[in-house]
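J.: Got a predicted model here, sequence first, then my questions.
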Amino acid sequence: MPHAAAIDGTRIAYQVRGAGQPLVLLAGQSNNHTWWDPIRADFETQYQTITLDWRGTGESDKPDEVYSTVGFADDVVAVLDDLGLDSANVYGTSMGGRVGQWLAINHPERVDALVLGCTSPGAAHGYERSQEIRKALVDPARTERVLLELMYTPEWIAQNPGPYYVLGDTTMPSYAKGRHLVASNKHDAWAGLPSISTPTLVLHGADDVFSPAANAQLLSDRIPGARAELIAGARHAYFHEFRSVASPAVLAFLAAQHRA
């Protein structure tokens, strides 16, 4: 598996599949590239898909030091540099969407088109999950089931016994999970969002309470020219359960940008 060297020398593992214009797919907090495995094929026929293992996950190095969404964005740039790519389309979900915001703010020349999924501008200005949900997620006896139900509808869970790809990288050291949590919690891109000039689509499950759906309109109002789409009935993992709606929406958006 290839690795890129980040600014600080940390080795960032990445994976490339498909052919065509590059499309970087960014996973959620404490997850590695397998987050995209169930739907990656939706994009591979038209795009060269690029994923990475966040520092602290997968085959990447796992330094025990401060992580940040700004730093994660720099790691993505290191991957693009290693591949010799001047720019790429970017589709980030959950924490990956937070990283996508910083890519478009700090590295606008590297992002051709941006899709932000089930994400927020950060706690300082965004809509946060309830205290009830927070308490449930820190109960070891309930964490996995609660997270699963935040991701998917009960009907989908009943029909799909797993494996599930969005519940976290089980190989992560505990310190790295803590570093990811802090990085995501401290994300605040609010001041920089109006400077984004990249064409942007914001997607969100209408029934998402993990990252409340109201964040979608908040982001699209803050980013010039952005458009928000809510997917009816979908929760946090809208991109997986509702792939028949979400993936075509992303592909149509990207195609429109490249025709323009």
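T.: Sure thing, it's come through. Numbers count the residues shown, from 1 in each chain.
J.: switch to C-alpha atoms for all contacts and neighbour counts from now on
T.: Will do.
J.: Have a look at this structure and report its longest helix.
T.: Longest helix in the chain, counting residues (DSSP state H): helix 243-259.
J.: Presented hereafter is structure B, for comparison with structure A:
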Amino acid sequence: MSAQGPGADDGDDALRTRIVETVDGGSLAVQELGPPDGPPLLLLSGQANSHRWWSRVRDELAAEHRTISFDYRGTGGSSGVEVGDRDWSTSSFAADAALVLDALAVEQACVYGTSMGGRVAQMLALDHPEKVHRLALACTSPGGSLATERDAQVRRGLADPDWPGRREFVVGLFYSPDGAAEFGPGSPLLGDPTMTAAAAGAHLKASARHDACERLRDIDCPTLVLHGEEDVMVPTCNAPVLAEEISGARLALVPQGRHGFFEEFAWIVTPAILDFFAE
């Protein structure tokens, strides 16, 4: 389990925070936790989510690492430029990530990206390879012609206008039947409620337009690909494709894991991540 446990406070009071200004007039809210002189670990969260995505697993990651996160444009404490429908992309979010690392004087970091954050992590490793020491990609996909998208039933459930019904459906996408009751209440993975509809739509388009399939073989840092075996939000079959396309990548699948497997099964996943980064 995570150090904080299900339903715990997100621990923002313990975070070291700052604002990084962007060249186009935006601002990025940045958070750190862990020893300032520890090996840096950049955390990249899922679509339409702020740094609170990591709140249930961050303490364990920060025991030895200087963990770094930031709120994507349109989420949390970060600002536009509003709205980036035509401009925001996994590449632009990766450029923001590189800017954050520069602002913190971090030359190179381990990078852990989940869901859309895994797509952003791919682009960071491709567009800014000097910034990435080791790469962990969880519950994510390559995009483009190599990606397998969620099926029509999942898309209909995600589009349900009835929020209580949609919330129950989304909890089932993230957690196993046994885990839903324990991890569903207060889950930090179900979206940033402070986002505008326009910003949420821009995030959706940025994630959907991701396409690294022609470039994945150019990723040359050690890479670990992880996925839950029962993920239908981002179908599990995307994981072996990523592992095959990225030279030397390792693949780890977690039985019973769904889209939030990295939180529900943190007692398995987090040690595996830390061991990989420590090599």
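T.: Received, thanks. Given the structure is predicted, the values throughout are model-derived calculations rather than measurements.
J.: Superposing both, give me the TM-score.
T.: For this chain pair, the superposition-based TM-score is 0.96 by TM-score structural alignment, normalised by the length of structure 1; 256 aligned residues with a Cα RMSD of 1.0 Å.
J.: could you say what helices and strands the longest helix of structure 1 packs with?
T.: Packing contacts for helix 243-259 of structure 1, counted by 3 or more Cα pairs under 8 Å, 6 or more residues apart in numbering; DSSP states H and E, involve helix 41-44, strand 111-117, strand 200-205, helix 238-241.
J.: so that helix versus strand 111-117, what angle?
T.: Interaxial angle of helix 243-259 of structure 1 relative to strand 111-117 (axes from the mean of the first three to the mean of the last three Cα atoms, to 10 degrees): 160 degrees.
J.: Tell me what angle helix 243-259 of structure 1 forms with strand 200-205.
T.: 180 degrees.
J.: which residue lines up with residue 98 of structure 1 in structure 2?
T.: Per TM-score structural alignment, the equivalent position to residue 98 of structure 1 in structure 2 is residue 119.
J.: Same question for residue 194 of structure 1.
T.: Counting by TM-score structural alignment, the partner of residue 194 of structure 1 is residue 217.
J.: how near is the residue nearest to that match when sequence neighbours are not counted to residue 214 of structure 2?
T.: Distances taken as Cα to Cα, 6 or more residues apart in numbering put residue 246 closest to residue 217 of structure 2, at 5.0 Å, once the chain neighbours are dropped. Counting by Cα to Cα, to the nearest Å, the gap from residue 246 of structure 2 to residue 214 of structure 2 is 11 Å.
J.: These two: who's more crowded?
T.: residue 246 (22 against 13; other Cα atoms under 10 Å).
J.: Distance of that one relative to residue 125 of structure 2?
T.: Distance from residue 246 of structure 2 to residue 125 of structure 2, by Cα to Cα: 11 Å.
J.: follow-up on the earlier one: and the residue nearest to residue 217 of structure 2, what does it touch?
T.: Residues near residue 246 of structure 2 by Cα atoms under 8 Å, 6 or more residues apart in numbering: 216-220, 223.
J.: What does it correspond to in structure 1?
T.: So, by TM-score structural alignment, residue 246 of structure 2 is matched to residue 223.
J.: what do you get for residue 109 of structure 2?
T.: In structure 1, residue 109 of structure 2 lands on residue 88 (TM-score structural alignment).
J.: What residues does its match make contact with?
T.: By Cα under 8 Å, 6+ apart, the residues touching residue 88 of structure 1 are 21-24, 110-113.
J.: Same check on residue 122 of structure 1?
T.: 98, 184-190.
J.: how close does it get to residue 59 of structure 1?
T.: In this view, residue 122 of structure 1 and residue 59 of structure 1 are 28 Å apart by Cα to Cα.
J.: what's the answer for residue 209 of structure 1, then?
T.: 31 Å.
J.: do residue 231 of structure 1 as well
T.: For residue 231 of structure 1, the distance to residue 59 of structure 1 equals 33 Å [Cα to Cα].
J.: follow-up on the earlier one: can you tell me how far the match of residue 246 of structure 2 sits from residue 150 of structure 1?
T.: 27 Å.
J.: ok, now residue 174 of structure 1?
T.: Taking Cα to Cα, one finds residue 174 of structure 1 at 22 Å from residue 150 of structure 1.
J.: out of these two, which sits in the more crowded spot?
T.: Higher neighbour count among residue 174 of structure 1 and residue 150: residue 150, with 20 against 10, using other Cα under 10 Å.
J.: What's the first helix or strand after the helix or strand the more buried one falls within?
T.: Assigned by DSSP states H and E, residue 150 of structure 1 falls within helix 143-151. The helix or strand immediately downstream of helix 143-151 of structure 1 is helix 154-159, counting by DSSP H and E.
J.: In structure 2, which residue range corresponds to that next one?
T.: Here helix 154-159 of structure 1 aligns to structure 2 at residues 177-182, judged by TM-score structural alignment.
J.: residues in contact with stretch 118-134 of structure 2?
T.: Stretch 118-134 of structure 2 has contacts (Cα under 8 Å, 6+ apart) with 44-46, 90-91, 93-95, 97-98, 101, 107-113, 135-142, 207, 210, 212, 215-216, 218-219, 221-223, 277.
J.: how much space between the equivalent of residue 203 of structure 1 over in structure 2 and residue 161 of structure 2?
T.: Using TM-score structural alignment, the partner of residue 203 of structure 1 in structure 2 is residue 226. Here the distance between residue 226 of structure 2 and residue 161 of structure 2 works out to 32 Å (Cα to Cα).
J.: Which residue of these two possesses the greater neighbour count?
T.: residue 226 (27 against 10).
J.: Mind jotting down where the strands sit in structure 2?
T.: Ranges of strands in structure 2, per DSSP state E, are 16-21, 27-33, 40-44, 66-70, 109-114, 132-138, 223-228, 250-254.
J.: contact partners of the fourth one?
T.: The contact list for strand 66-70 of structure 2, computed with Cα under 8 Å, 6+ apart, reads 28-44, 50-51, 58, 61, 97, 100.
J.: Going through those residues, which ones are buried?
T.: Listed as buried from the contacts of strand 66-70 of structure 2 are 28-34, 39-44, 50-51, 58, 61, 97, 100; burial here means 16 or more other Cα atoms under 10 Å.
J.: Test my guess that residue 83 of structure 2 contacts residue 201.
T.: No. Here residue 83 of structure 2 lies out of contact with residue 201, judged by Cα atoms under 8 Å, at a distance of 9.5 Å.
J.: Nice, that's everything, thank you.
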